[in-house]
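Asker: Need coordinates for the below:
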Amino acid sequence: MSSLEAYQSDFITTCLSNGILKFGSFTLKSGRTSPYFFNAGDLSTGELVLMTARAYASAIIASGVQFDMLFGPAYKGIPLVAATALILQSEHSINVPFAFDRKEAKTHGEGGNIIGAPFRGRVLVLDDVITGGTSIRHSIELIRKAGDCAQFAGVVVSLDRQEKGKGEKSAIQEVESEEGVKVFSVIGMNDIIKYLEETRNGQENIIKQMMEYRNVYGFASLTAKQLEQVAPKTSSCSEASYMEECATSDVASERLTEAIEQHNTIANESAAIIAWQLNESLEYRYNINHFSNDQKKHNPGQGTRCMANSEFIVGYVSAHEDLRGEATVDLGGNLSDEEKDSVLDLVLDDSHTYDVAFWFYDTQCTDSVKNQVRKGGMGGLDAFMQQCVGGPTPQKIYEYFDLLVDVL
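Answerer: Next comes the predicted model:
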């Protein structure tokens, strides 16, 4: 099991001891009954603001996001941006300007509604949480009004609840999708669960409630760092036999998250599908089967990250109108080896190569199998591999699955 970063553990510990993070039964604005509640408004002493700023600074550095200045939207973002800028300078030797806004523009003195440094370069926004996304969209609009001299670099928040909104995406996912940038967080719901599992102390019932809530409302996502923890070979393609087929963690994690969102799979389902892919593709080294029956011989039409047989590749293409239009063969006919390869060529790009396995799960697995997978555990994984994919579950898939469940 991968451990939390020290700043994450410290942040959760402090939030729990000060009643900022609570467990129980809470009715959210969405109407959902949540087993936990996080109130950033209670970060209201000098000690707590200092702790929070240190956590934000550490999260910013860990993310690797490139930025030239910080911006904190009124009101909760104001102490966050000032304190974080101070910590970046005093403890990390990173000196950057910062700014914040007024709710109403000042009509006298210097005027305007922006206080601090003018927007320049890549602007990283700091906020407490993202719920509806209104505050973040307002910040983005302010940055855009500065013209070409400033660009929106991303957002850092204290907590990502990692759950769906009213639609299939959360407010955070909508911001990422619409603006093409990442939203980073100090902690997420999965981190809270991991913290509880690592500390225990008679909290098994709370862990059970948190995991049940995640299974109903949570969405799974995968970062490049998390994928490398599970599959270390994805860190580089330097030793790949087929460079054009190899994918590193930054590309694969983004496409896998897109597939998870599109197919609405929960963590247990996503873990099973990705574990299957990692095993078949040797950690995304291949998307064509070059080694059929232990021979270095290509098996016509078989490939993508799960090494699906040609009949399923044809089925995938047939199910997608855009791909059907590109096919130059009769998809319903008896295809030659060369024609099978031509169909496979249609789905080897990044937009489809990871998606085939998720489509396979959606369309080829029975509801009974899916229900077992959703319940979790190795029994669900075995049901997927043995009753849907076909054949015994390789030991390596068990290992991948166990690690993926931990990070998703």
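
Asker: C-alpha from now on. contacts and neighbour counts both.
Answerer: OK.

Asker: Contact partners for the nearest residue to F100 once chain neighbours are set aside?
Answerer: Sequence neighbours aside, G72 is the residue nearest to F100 in space, at 4.8 Å (criterion: C-alpha to C-alpha, 6 or more residues apart in numbering). By C-alpha atoms under 8 Å, 6 or more residues apart in numbering, the contact set of G72 is I78, P79, L80, V81, F98, A99, F100, D101, V125, L126, D127.

Asker: Could you measure from G72 over to V49?
Answerer: Using C-alpha to C-alpha, to the nearest Å, we find G72 at a distance of 14 Å from V49.

Asker: same thing with I172?
Answerer: For I172, the distance to V49 under the criterion C-alpha to C-alpha works out to 24 Å.

Asker: Okay, strands next: where are they in the stretch 51-200 of the chain?
Answerer: If you assign secondary structure with DSSP state E, counting those that start in this stretch, the strands in the stretch 51-200 of the chain sit at 69-72, 98-106, 112-116, 121-126, 150-160, 183-188.

Asker: Pull out the buried residues from the longest helix anywhere in the chain.
Answerer: Across the chain, the longest stretch assigned as helix under DSSP state H is helix 46-63. Buried residues in helix 46-63, counting neighbours by 16 or more other C-alpha atoms under 10 Å, are found at 48-60, 63.

Asker: one more, for comparison:
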Amino acid sequence: MKEIKKKFIKFILKKKILIFGNFILKSKIKSPYFFNISSLSTGKDLYTLGKFYAKTLIKLNIKFDSLFGIAYKGIPILIATVIALKNKFNINVPYSFNRKETKTYGEKGNIVGNLIKGKIIIIDDVFTSGTAIKNAIKIIKKYKDIKIKHILLSLDRKEFKELNLSKNKRKKNSFQISSIININDIIHYLKKKNIMKKELKILIKHKLKKKEFEKTKKFQYDQNL
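Answerer: Here you go, the predicted model:
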């Protein structure tokens, strides 16, 4: 496992971003765990998170003009990332993010920050079924002369074996999706460190249940990204 993955997993465990219980996700999937990135609430923690995103972007070696954050959780991640890019790599990147509701006064509109144009990387926290990403793409596609180059996330839950984000390339939009870690990385880390044995069993059990759930075809990830 790459060092950045190890450090990121250590960080999310220390900050209790990965929590366990009974959760219903936005995709309506029942899950025994939740990746609660919004629990990061200090400047130091957000800056640390931003450095993980910035380092991952540098390693991906993608040419881009600006970053776009998906409201709401993607916004603080986006800001932390652009600050980290400037402070750590001296890369000054323009950014923008969407509002959930269109502003009807002042400058109006539903976009804050840089005018959306050129090659864009979308920033968000977790991939489950792709709904939030699809909605962001709809917003971005309204603007001319733009190209979505990549989508970068913290965690790929890998809820569906058919969708391999690390190699995914859609013909329709020609962008790729990457995550700093995926749930298999967490399982591997816990096994290797021989820690959180109860939680490890929960993750493995959920993974096995997913395989059975996939066979029912009751839920499909969004194939229209």
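
Asker: Could you dump the buried residues of helix 46-63 of structure 1 into a markdown table with distance to I115 of structure 1 added?
Answerer: Putting the buried residues of helix 46-63 of structure 1 into a markdown table (distance: C-alpha to C-alpha, whole Å) gives the following:
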| residue | distance to I115 of structure 1 |
| --- | --- |
| L48 | 24 |
| V49 | 20 |
| L50 | 22 |
| M51 | 24 |
| T52 | 22 |
| A53 | 20 |
| R54 | 23 |
| A55 | 24 |
| Y56 | 21 |
| A57 | 21 |
| S58 | 25 |
| A59 | 25 |
| I60 | 22 |
| S63 | 27 |
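
Asker: Of all pairs in the residues you listed, which one is the farthest apart?
Answerer: Spatial extent of these (C-alpha to C-alpha) is set by the pair L48 and S63 at 22.3 Å.

Asker: Name the stretch among the strands of the stretch 51-200 of structure 1 that sits most buried.
Answerer: Compared across the strands of the stretch 51-200 of structure 1, strand 69-72 shows the largest average neighbour count, a mean of 25 (mean count of other C-alpha atoms under 10 Å).

Asker: That one: average distance to aligned residues in structure 2?
Answerer: On superposition with structure 2, the mean distance recorded for strand 69-72 of structure 1 (mean C-alpha distance after the TM-score superposition for structure 1) is 0.6 Å.

Asker: Helices along structure 2, start to end?
Answerer: 3-14, 43-60, 74-89, 131-140, 183-193, 197-216.

Asker: ok, S158 of structure 1 touching S185?
Answerer: Yes - look at S158 of structure 1 against S185 with C-alpha atoms under 8 Å: they come within range, at 5.4 Å.

Asker: F184 of structure 1 matches what in structure 2?
Answerer: Taking TM-score structural alignment as the alignment basis, one finds that F184 of structure 1 is matched in structure 2 by S178.

Asker: List the contacts of that match.
Answerer: S178 of structure 2 is in contact with H150, I151, L152, L153, L165, S166, counting by C-alpha under 8 Å, 6+ apart.

Asker: OK, contacts around the fifth one?
Answerer: Shown in contact with L165 of structure 2 (C-alpha under 8 Å, 6+ apart): D156, Q176, I177, S178, S179.

Asker: roughly how far apart are it and I187 of structure 2?
Answerer: Spatial separation of L165 of structure 2 from I187 of structure 2 under the definition C-alpha to C-alpha is 18 Å.

Asker: Equivalent analysis for the second one, please.
Answerer: Shown here: I151 of structure 2 relative to I187 of structure 2, a distance of 23 Å by C-alpha to C-alpha.

Asker: try K88 of structure 2
Answerer: Counting by C-alpha to C-alpha, the gap from K88 of structure 2 to I187 of structure 2 is 30 Å.
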